[in-house]
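1. Got a predicted structure here, sequence first:
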Amino acid sequence: MKDYVIIATFTFQHEYTVLKLLLDREGIDYFFENEITNSVLPFHTNLIAGINLKVHRRDQEKAEQIIRDFNTNSHLRIV
């Protein structure tokens, strides 16, 4: 996991549901750090510094572009 970098941080799981679909569709290697902890202890998200989206370094630029494109071209927003 040392080759993964944080590119975004979220407070709630619903904030990135669509993003998961977009990343999967593009074959990007990623995971959400603290996602399970947030499911079990939802009010502790701020204590654990949120839910971090981590992507492999080789996919970082592409994943960041997906977030930018989505925020620009959609009425929805990835926080």
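-> Sure thing, it's come through. All values derive from a computational prediction rather than experimental measurement. Numbering: from 1, shown residues only.
2. C-alpha only now, for contacts and for neighbours.
-> OK.
3. From the rest of the structure, what touches stretch 16-29?
-> Here stretch 16-29 makes contact (C-alpha atoms under 8 Å, 6 or more residues apart in numbering) with Phe10, Tyr30, Val55, His56, Asp59, Ala63, Ile66, Ile67, Ile78, Val79.
4. Highest neighbour count among these?
-> Within the contacts of stretch 16-29, most neighbours by other C-alpha atoms under 10 Å means Val55, with 25 neighbours.
5. list the contacts for that one?
-> With C-alpha under 8 Å, 6+ apart, Val55 has these contacts: Tyr4, Val5, Ile6, Ile7, Ile28, Asp29, Tyr30, Phe31, Ala63.
6. Just confirm it is within a strand.
-> Yes - assignment of Val55 by DSSP: H, G, I helix; E, B strand; the rest coil places it within a strand.
7. I figured Lys54 was touching Asp3, is that so?
-> No - assessed by C-alpha atoms under 8 Å, Lys54 is found out of contact with Asp3, at 9.5 Å.
8. try this one side by side with the last:
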Amino acid sequence: MKNWQIICSFTYPHEAHQARIYLENSAIHCTLQDEMTVQVYGLYSNALGGVKLLVPEKDFEQARNLLVEGGYIQPNSAAEQALPVPQVVTTDNKHCPFCQSTNIAKRKDPNLLVVVLYFILGVFFPIFKSGYQCFDCEKQWKPISPKQAEKNRQGK
């Protein structure tokens, strides 16, 4: 398959066959690459780059124009339309309520009541209770729900 160029690739073999037949009706010889692999192992399509439609170098421009005309490919290729991907960085900083330090960690302590119920009932329950610990002031606290925080602000 010397002097052949990939004109486009398709995720599914039936899409590639439609484009191949469209080109062959216009007297442009073409062939498909990786068609059988994608038919047998459909999930390999992305790993292989899809089913590739190959045309001879001498017919490349004519085939490209026909595929654009037929709506199989966009007039501007993806390489010409390379756009930068915006990078958004979000952080959820949690602070110690006592000293406002960010040097905190989530902690898990065994819950004695759940351990006793586990042995009595023989049913598995989550054993650990979670909370937070500040490494700067050595204090520990439990997270509260938004409803509880609103009640605390109102003084009830």
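-> Arrived safely, thanks for sending. Since this is a predicted model, take the numbers as computed values, not measurements.
9. And the TM-score between these chains?
-> After superposition, the two chains reach a TM-score (TM-score structural alignment, normalised by the length of the first structure) of 0.81; 73 aligned residues with a C-alpha RMSD of 1.4 Å.
10. What is the most widely separated pair among the contacts of Val55 of the first structure?
-> For the contacts of Val55 of the first structure, with distances taken as C-alpha to C-alpha, the pair at the greatest spread is Ile6 and Ile28 (13.7 Å).
11. can you tell me how far Glu57 of the second structure sits from Leu121 of the second structure?
-> Going from Glu57 of the second structure to Leu121 of the second structure by C-alpha to C-alpha, to the nearest Å gives 76 Å.
12. More neighbours: which of these two?
-> Between Glu57 of the second structure and Leu121, counted using other C-alpha under 10 Å, the more crowded position is Glu57 (14 against 8).
13. Matching the more buried one against the first structure, which residue comes up?
-> Counting by TM-score structural alignment, Glu57 of the second structure corresponds to Arg57 in the first structure.
14. List the contacts of its match.
-> Shown in contact with Arg57 of the first structure (C-alpha under 8 Å, 6+ apart): Asp3, Tyr4, Val5.
15. please redo it, this time with the cut-off set to 6 Å
-> Residues in contact with Arg57 of the first structure, defined by C-alpha atoms under 6 Å, 6 or more residues apart in numbering, are Asp3, Tyr4.
16. Just the strands from the first structure, written as ranges.
-> Shown for the first structure, the strands assigned by DSSP state E span residues 4-10, 30-33, 51-56.
17. I would like the residues contacting the first one, please.
-> In this structure, residues lying in contact with strand 4-10 of the first structure by C-alpha under 6 Å, 6+ apart are Gly50, Ile51, Asn52, Leu53, Lys54, Val55, His56, Arg57.
18. re earlier: can you redo the strands of the first structure as a markdown table with distance to Thr45 of the first structure?
-> Listed next are the strands of the first structure as a markdown table, based on distance: least, C-alpha to C-alpha, whole Å:
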| stretch | distance to Thr45 of the first structure |
| --- | --- |
| strand 4-10 | 9 |
| strand 30-33 | 11 |
| strand 51-56 | 7 |
